[in-house]
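Undergrad: sequence isn't available, so here's the structure alone:
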């Protein structure tokens, strides 16, 4: 799971990420949190709120090639629309990608790849806003957990 993003408009709230972590762990998923060095504090906050061990927070502890390898081996990636989501598409790693201000038809995984789920409220916004996009806030943790559960039930063990 990759809870960070460079733009504030794409930063889904920490408490919602934590709820997704709890929901997926309840289904038996093993969770690690990825991110860059500047996203480590956010990932740690998600872990604390979700009851996830700090050792599962890889944010700020992986180099780009290590992150790419992690995505390539994952059973599933859950992320907002950011670079790591594009890695999942490139590697064929199943993904649930949350879109806020950007149109997934332009920036999301190709529609003909059923191993990816796009969650989007259907409206574009200001990608460079200093606040979380209202469309992203229209997405709830249960939407993410349900989409992830569908993919985890269908994905091969990696």
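TA: Thanks, I have it. Note that the structure is a prediction, hence the values are computed from the model and not measured.

Undergrad: hey, let's count contacts and neighbours off CA atoms from now on
TA: Fine.

Undergrad: three-state assignment of the residue positioned nearest the centre of the chain?
TA: Against the mean C-alpha coordinate of the chain, by Cα atoms, centre = their mean, the closest residue is residue 79 at 1.5 Å. Secondary structure state of residue 79, per DSSP: H, G, I helix; E, B strand; the rest coil, is strand.

Undergrad: you'd agree it is up against residue 1?
TA: Yes - at 6.0 Å, residue 79 counts as touching residue 1 under the criterion of Cα atoms under 8 Å.

Undergrad: below is structure B, check it against A:
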């Protein structure tokens, strides 16, 4: 079996940049879900900055609680649609879940909130200037617990906002990767 190269982690998706901020508040387990009230505060502040905020995720009931704060696309996007939505965004904010990996793959700036699992296990390994990880843990917790992890709860709204604003100030251009197809089979804008 051969080794994985950096190019194996990349995904080219044709999408026009639109400057939106994608917020993906859900995760497969409650242990990895930052409190909705905090997401709401972040969304309101970014909207006050003039940012268009879009909610994604399969947790429609969870996102519905934030729907008055942002455009809600939860449960409405195919995998290809989600890839295009992420690729066109200026920034993705999420917990430790699949959309964070998608942001890394397409080169969209991201801020990922880690809780029960250390980012060295699942965090980004490429383009680290484009992807910021927030983590205040000291070791592995229970990623399947029915309450948000204590390390995740130590991440503050102010910290997420400052980090998001810093990433947004760096610009919205996506890296150009050579040698990759325009879009993989089944993915289009």
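TA: On my side now, so go ahead. Just so it is clear, the model here is predicted, and its values are computed rather than measured.

Undergrad: got a TM-score for the pair?
TA: Once the chains are overlaid, their TM-score stands at 0.90 when taken by TM-score structural alignment, normalised by the length of the first structure; 151 aligned residues with a Cα RMSD of 1.4 Å.

Undergrad: I'd like the distance from the residue nearest to the centre of the first structure to residue 41 of the first structure, if you could.
TA: 17 Å (Cα to Cα, to the nearest Å).

Undergrad: repeat for residue 63 of the first structure
TA: Distance from residue 63 of the first structure to residue 41 of the first structure, by Cα to Cα: 17 Å.

Undergrad: out of these two, which sits in the busier spot?
TA: Set residue 63 of the first structure next to residue 41 and count neighbours by other Cα atoms under 10 Å: residue 41 wins out with 16 against 13.

Undergrad: trace that one over to the second structure, please.
TA: Counting by TM-score structural alignment, residue 41 of the first structure lines up with residue 61 in the second structure.

Undergrad: what residues are up against its match?
TA: Contacts for residue 61 of the second structure (Cα atoms under 8 Å, 6 or more residues apart in numbering) come out as none.

Undergrad: what about it, helix or strand, and which?
TA: helix 60-64 (DSSP states H and E).

Undergrad: distance from that helix to the middle of the chain?
TA: The chain centroid and the centroid of helix 60-64 of the second structure are separated by 17 Å under Cα atoms, centre = their mean, to the nearest Å.

Undergrad: one more: stretch 99-106 of the first structure?
TA: Averaging C-alpha positions (Cα atoms, centre = their mean) puts stretch 99-106 of the first structure 14 Å from its chain's average.

Undergrad: what are the ranges of the strands in the second structure?
TA: 21-24, 53-55, 71-72, 91-95, 110-113, 131-134 (DSSP state E).

Undergrad: now the ones you listed as JSON lines including distance to residue 149 of the second structure?
TA: Output for those, formatted as JSON lines (distance: least, Cα to Cα, whole Å):
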{"stretch": "strand 21-24", "distance to residue 149 of the second structure": "17"}
{"stretch": "strand 53-55", "distance to residue 149 of the second structure": "22"}
{"stretch": "strand 71-72", "distance to residue 149 of the second structure": "26"}
{"stretch": "strand 91-95", "distance to residue 149 of the second structure": "12"}
{"stretch": "strand 110-113", "distance to residue 149 of the second structure": "11"}
{"stretch": "strand 131-134", "distance to residue 149 of the second structure": "13"}
